[in-house]
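Colleague: Predicted coordinates and the sequence they were generated for:
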Amino acid sequence: MLVDDNVDAAMTLGLLLESGGHHVTVMHHPGEALERAAQAHYDAFLLDIGLPGMNGYELARRLRKVPGCIEATLVAITGYGQQSDQASAAYAGFDSYFVKPVDPAGLFALLDRVAAR
């Protein structure tokens, strides 16, 4: 699942991931993403940090409590690149951190490892 409130950025990244053979659910609102996560299985969640109403850190913490999501890979996809931002992401439970614009090769390599588990 990809969660980003920037519709254009989300759709572009979603299309890129699908072109690489990944099934992608794109969501724009963190609350709706939580609801969907409780209803279906996802191997990975790619979360923007600067989401409205609930930032990506809080969304990650909440996802870690959803049955079926505890073992999912959480990936921060964000424009925030400071060391303190990365530390906050690790504390919130993220497994990986990518600064926008995302390196497609690095992201595909990560998702290939997730798919191989």
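Modeller: All right, it came through fine.
Colleague: For the rest of this, base every contact and every neighbour count on C-alpha atoms.
Modeller: Will do.
Colleague: The nearest residue to residue 17 once chain neighbours are set aside - how many residues pack around it?
Modeller: Nearest-residue entry for residue 17: residue 24, 7.1 Å, with adjacent residues in sequence omitted and distances by CA to CA, 6 or more residues apart in numbering. Around residue 24 there are 19 other residues, counting by other CA atoms under 10 Å.
Colleague: Tell me who's in contact with residue 24.
Modeller: Residue 24 is in contact with 1, 2, 14, 17, 18, counting by CA atoms under 8 Å, 6 or more residues apart in numbering.
Colleague: putting a second one here so we can go through both:
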Amino acid sequence: MNSTVDTTGGAPNRRILLVDDSVDAALAMGMLLEALGHEVRTEHDGPRALASIDDFRPDVVVLDIGLPGMDGFEVAREMRKRDVTKHALMLAMTGYGSDADRADALAAGFDHHLTKPVSIDALEALLK
């Protein structure tokens, strides 16, 4: 992972690719993650997220499931095939919170499933 150590006791600084079709939600989450010391790139759909991973090389992907067109499950499966994101921490961030949704997320290659609204404490714990 491309990370630096945060001397304030928080999570190490990470390169985070944030993918959410809600521009406002992505902006708010991106600003929060940047305030916590992380480098954030935001995309709003699956194809653009996939196109950005080679040059951005994220340590962490925070990915909404309910994307238009190519859903987050498809994006996660494709990212896991690529060397640059094969070992990245992949977090599903979604409004879909049933047990079946969680199982589907893990089967698609996500490491964790977070149901919106996401607690920043829970997110930071996963980034540590």
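Modeller: Nice, I can see it. Just so it is clear, the model here is predicted, and its values are computed rather than measured.
Colleague: re earlier: highest neighbour count among the contacts of residue 24 of the first structure?
Modeller: Ranking those using other CA under 10 Å puts residue 2 first, with 23 neighbours.
Colleague: That one matches what in the second structure?
Modeller: Aligning on TM-score structural alignment places residue 2 of the first structure opposite residue 18 in the second structure.
Colleague: cool, residue 60 of the first structure as well?
Modeller: Match for residue 60 of the first structure (TM-score structural alignment): residue 76.
Colleague: Assign the residue nearest to the spatial centre of the second structure to helix, strand or coil.
Modeller: With distances taken as CA atoms, centre = their mean, the residue of the second structure nearest its centroid is residue 62 (0.9 Å). State at residue 62 of the second structure, reduced to three classes by DSSP: H, G, I helix; E, B strand; the rest coil: strand.
Colleague: quick one: contacts for it?
Modeller: 16, 17, 18, 19, 90, 91, 92, 93.
Colleague: Shared with the first structure, which of those?
Modeller: Using both residues aligned by TM-score structural alignment, their matches' CA atoms under 8 Å, the first structure keeps these contacts from these: 17, 18, 19, 90, 91, 92, 93.
Colleague: Restricted to strands, list these.
Modeller: In strands, judged by DSSP state E, the following of those are found: 17, 18, 19, 90, 91, 92, 93.
Colleague: which one of those residues sits closest to residue 103 of the second structure?
Modeller: Within those, the smallest distance to residue 103 of the second structure is 11.4 Å, found for residue 92 (CA to CA).
Colleague: quick one: what's aligned to the closest one in the first structure?
Modeller: So, by TM-score structural alignment, residue 92 of the second structure is matched to residue 76.
Colleague: ok, that match - contacts?
Modeller: By CA under 8 Å, 6+ apart, the neighbours of residue 76 of the first structure are 46, 47, 48, 49, 56, 89, 94, 96, 97, 98, 99.
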